[in-house]
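1. let me see the structure of the following:
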Amino acid sequence: MSEDPTRRRLGRGLAALIGEMDQPIGRESEPTKPVAADRKIPIEFISRNPRNPRRTFDEAELQDLATSIRQHGIVQPVVVRPMPGDRYEIIAGERRWRAAQLAGFSEIPVILRDVDDRTALEIAIVENVQRSDLNPLEEALGYDQLMEEHGYTQNDLGDIVGKSRSHVANSLRLLKLPEPVREMLSAGALSAGHARALIPTSDPTTLARAVIAKGLSVRDTEKLAQNDIRLQNAPDQGAKSRPEKDADTIALERSLTDSLGLDVSVSHKATGGHLKISYKTLDQLEEICRLLERRS
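-> Alright, predicted model coming up:
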């Protein structure tokens, strides 16, 4: 898709985002100077963006922020956009808005930006990803939302959030997990590394519960997953015997899968073998072709 000025700006990362988005309308000031608000708006006129990828807010952290706000006020204004009916929707700063309510504030300082749905979603994802405010599942859902609703490719998303394409691809792979494992990931019981290791297994939910119960590391989880994959590849009784994949081959498959963000299968024997890369969309196929052509 064609590049526009908004995407070029967002692609430079959070520093550029804050420097440009948090500057009050009609004022010329350096990004390093304190940010002044455009105005103060009653809290009841402001609502959260229902499309914001961030869904979870730690209550203890909100209470701590509310205490700070009572003492020092809101140092960083909330960025909002105008909506019909003299209302405003948050673009960036929902955590501050929530904490201000806990602190008993009736109005908060805001910076106004008139942007469309796509740009508002981009900004929300950039701000949260760069500040590590999203859990891995929220991050993956945010990427998926931009791809599904606005036609972004993995390369586009990598440019926008300042991450590698493989990082985006591996985030999206988390959406393959069953709902119970997603909930464990969202709650922080599993890390993204744990969850990725479980994706190709026969029963990710059961294995995830075992990982949590035993307190397994990511490396131990990978070994558990490899054992499960070996059992999946074991020949049925009465069927023609076929060699089991060795640990090196399984490790190679995992390394290539993590690097590409796509499922990779390697079949190797003394006389040769084959490598299979699975894709689901034409964008993914084009990316594979681009990587192969670049390396040639």
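2. CA only for contacts and neighbour counts going forward, please
-> Will do.
3. quick check: the gap between the closest residue to Arg182 other than its chain neighbours and Gln154.
-> For Arg182, ignoring the flanking residues on the chain, the nearest one in space by CA to CA, 6 or more residues apart in numbering is Leu137 at 6.9 Å. Shown here: Leu137 relative to Gln154, a distance of 16 Å by CA to CA, to the nearest Å.
4. again with Gly73
-> 39 Å.
5. ok, those two, which is more surrounded?
-> When Gly73 is set against Gln154 and neighbours are counted by other CA atoms under 10 Å, the residue ahead is Gln154, at 24 against 15.
6. contacts only, for Leu112.
-> Contact analysis of Leu112 by CA atoms under 8 Å, 6 or more residues apart in numbering lists 24-25, 38, 79-82.
7. same question for Pro235.
-> If you count contacts by CA under 8 Å, 6+ apart, Pro235 has them with 241-242.
8. would you say Met184 is within a helix?
-> Yes. Checked against DSSP: H, G, I helix; E, B strand; the rest coil, Met184 lies within a helix.
9. let me know the secondary structure of the closest residue to it other than its chain neighbours.
-> The spatially closest residue to Met184, leaving aside those adjacent along the chain, is Leu190, at 5.8 Å (CA to CA, 6+ apart). Secondary structure state of Leu190, per three-state DSSP, is coil.
10. report the separation between Leu190 and Asp236.
-> For Leu190, the distance to Asp236 - CA to CA - is 33 Å.
11. one more, so I can put them side by side:
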Amino acid sequence: MMKKHGLGRGLGALIPENSTEVDNNEGLISIQLIKPNKDQPRKNFDDEKVDQLSKSIKEHGIIQPLITYKDGENYIIIAGERRWRAAKKCKLKEIPVVVVDKKSDKQVLELSLIENIQREDLNSIEVALGYKSLIEDFSLTHDELSDRIGKSRTSITNTLRLLQLDSRVQEYLIDKVITEGHGRALLSLDDKEFQYKLSQKIIDDGLSVRDTERLVKTLAKKGKNNDKNKEKEDYSIFLKEYSTVLEEKLGTKVAFKSKCKNKGKIEIEYYSIDDLERLMKILS
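-> Predicted coordinates for the structure are as follows:
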């Protein structure tokens, strides 16, 4: 039976323990025969981190085998492309691999996505995009994805919400200039331009997540008060327009008295009994 090497809950769950579907073939393979997967979800590899990993491999070797599938004479990487790149840098001739049976291109993509989003060095937007791909490409619910990758449904939902941020704020998250906590706080602001401006303030002033949450709460409260004042102002204009119409029709001063929206009273002035009778004829 094949041994598993810390594949993670999601990836490990997709590779059966006692199965003839898995090549009983774990061992060293020529690095020349190992090829990257063209559908690898991660497109960018940090050269500095690859160099660091290369130095570690020189000293300690590759502790965790690559996950691959056989394609003719070659072995296509499902999980572990960064280890492969680092191994090439330090000129290893052979590296350890686990070979699994490839059921379909779709399964390979799923394995690659799950392996990638379980990595600790991914930024929150990369993780969110990985979740989004798994949900859309494999018609998974948030609960099903939670079971696959060992993350809570709430955590998955909160991470996916980061994709609703202004694209420039997402870039700050990708570059790890601000944290996921900052991003979640900014989601309370509907105005994306304001999200961006506040993200710049976070960076310039070195605001903590707690500071940002307090600031957003204050701004949101101020915005609600402004909305109420604007609504009150609009209603006053509305009443003023109606009083003008009535004054022209009745030929006297008319005033609307309203303490709250949708109800109030109308005051119509008259200056004599004759004037009152004139108004009554108009209104009757």
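12. could you get me the TM-score between them?
-> TM-score of the superposed chains, computed with TM-score structural alignment, normalised by the length of the second structure, equals 0.67; 221 aligned residues with a CA RMSD of 3.1 Å.
13. looking at Leu190 and Asp236 of the first structure, which is more packed in?
-> Legend: neighbour count by other CA under 10 Å for Leu190 of the first structure and Asp236, higher for Leu190 (24 against 10).
14. and stretch 52-59 of the first structure, end to end?
-> From its first residue to its last, stretch 52-59 of the first structure covers 18 Å (CA to CA).
15. so what's the gap between that stretch and the chain middle?
-> 13 Å (CA atoms, centre = their mean, to the nearest Å).
16. what's the matching residue for Ser259 of the first structure over in the second structure?
-> Using TM-score structural alignment as the criterion, Ser259 of the first structure maps onto no position in the second structure.
17. to which residue of the second structure is Gln76 of the first structure aligned?
-> In the second structure, Gln76 of the first structure lands on Gln64 (TM-score structural alignment).
18. can you tell me the SS state at that match?
-> Classified using three-state DSSP, Gln64 of the second structure is coil.
19. how near is it to Ile117 of the second structure?
-> Distance from Gln64 of the second structure to Ile117 of the second structure, by CA to CA: 17 Å.
20. what lines up with the residue nearest to Met184 of the first structure in the second structure?
-> Here Leu190 of the first structure is matched to Ile178 in the second structure, going by TM-score structural alignment.
21. was I right to think its match contacts Asp204?
-> No. Using CA atoms under 8 Å, Ile178 of the second structure is not in contact with Asp204, being 10.9 Å away.
22. residues contacting the residue nearest to Arg182 of the first structure?
-> By CA under 8 Å, 6+ apart, the residues touching Leu137 of the first structure are 171, 174-175, 182, 185-186.
23. out of those, flag the one nearest to Ser106 of the first structure.
-> Of all the contacts of Leu137 of the first structure, Ser106 of the first structure sits closest to Ser186, with 32.0 Å by CA to CA.
24. let me know how buried the closest one is, in neighbour terms.
-> Ser186 of the first structure has 19 nearby residues by other CA under 10 Å.
25. where does the helix or strand containing Asp147 of the second structure end up in the first structure?
-> Asp147 of the second structure is located in helix 142-149, with elements delineated by DSSP states H and E. Counting by TM-score structural alignment, helix 142-149 of the second structure lines up with residues 154-161 of the first structure.
26. check the mean deviation of the matching stretch from the second structure.
-> In the superposition with the second structure, the average deviation recorded for stretch 154-161 of the first structure is 0.7 Å (mean CA distance after the TM-score superposition for the first structure).
27. burial of Cys182 of the second structure, as a residue count?
-> In this structure residue 182 of the second structure is His, not Cys. Neighbour tally, His182 of the second structure, other CA under 10 Å: 20.
28. please name the nearest non-neighbouring residue to it.
-> Val209 (5.2 Å).
29. before we move on, back to that, Arg42 of the second structure versus the match of Leu190 of the first structure, what's the distance?
-> 21 Å.
30. repeat that for Ile203 of the second structure.
-> Ile203 of the second structure is 27 Å from Arg42 of the second structure, by CA to CA.
31. and the helices in the stretch 1-150 of the second structure?
-> Remark: helices assigned in the stretch 1-150 of the second structure by DSSP state H, counting those that start in this stretch are 9-13, 47-60, 81-89, 105-117, 124-137, 142-149.
32. and those as a markdown table, adding distance to Leu215 of the second structure?
-> Below are these laid out as a markdown table (distance: least, CA to CA, whole Å):
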| stretch | distance to Leu215 of the second structure |
| --- | --- |
| helix 9-13 | 38 |
| helix 47-60 | 35 |
| helix 81-89 | 40 |
| helix 105-117 | 31 |
| helix 124-137 | 22 |
| helix 142-149 | 31 |
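33. out of the ones you listed, which comes closest to Ser199 of the second structure?
-> helix 124-137 (15.5 Å).
34. that closest one vs the first structure, average offset?
-> Mean deviation for helix 124-137 of the second structure: 0.8 Å (mean CA distance after the TM-score superposition for the first structure).
35. distance from that helix to the middle of the chain?
-> A distance of 9 Å separates the centroid of the chain from that of helix 124-137 of the second structure, by CA atoms, centre = their mean.
36. which of the residues in that helix are buried?
-> By neighbour count, with 16 or more other CA atoms under 10 Å as the criterion, the buried positions of helix 124-137 of the second structure are 124-134.
37. and the most centrally placed residue in the second structure, what is it in contact with?
-> Central residue of the second structure (CA atoms, centre = their mean): Leu162, 2.4 Å from the mean position. Each residue near Leu162 of the second structure by CA under 8 Å, 6+ apart is listed here: 124-125, 128, 170, 180, 183-184, 187.
38. looking at these, which is nearest Ile237 of the second structure?
-> Closest approach between these and Ile237 of the second structure, by CA to CA: Leu187, at 33.8 Å.
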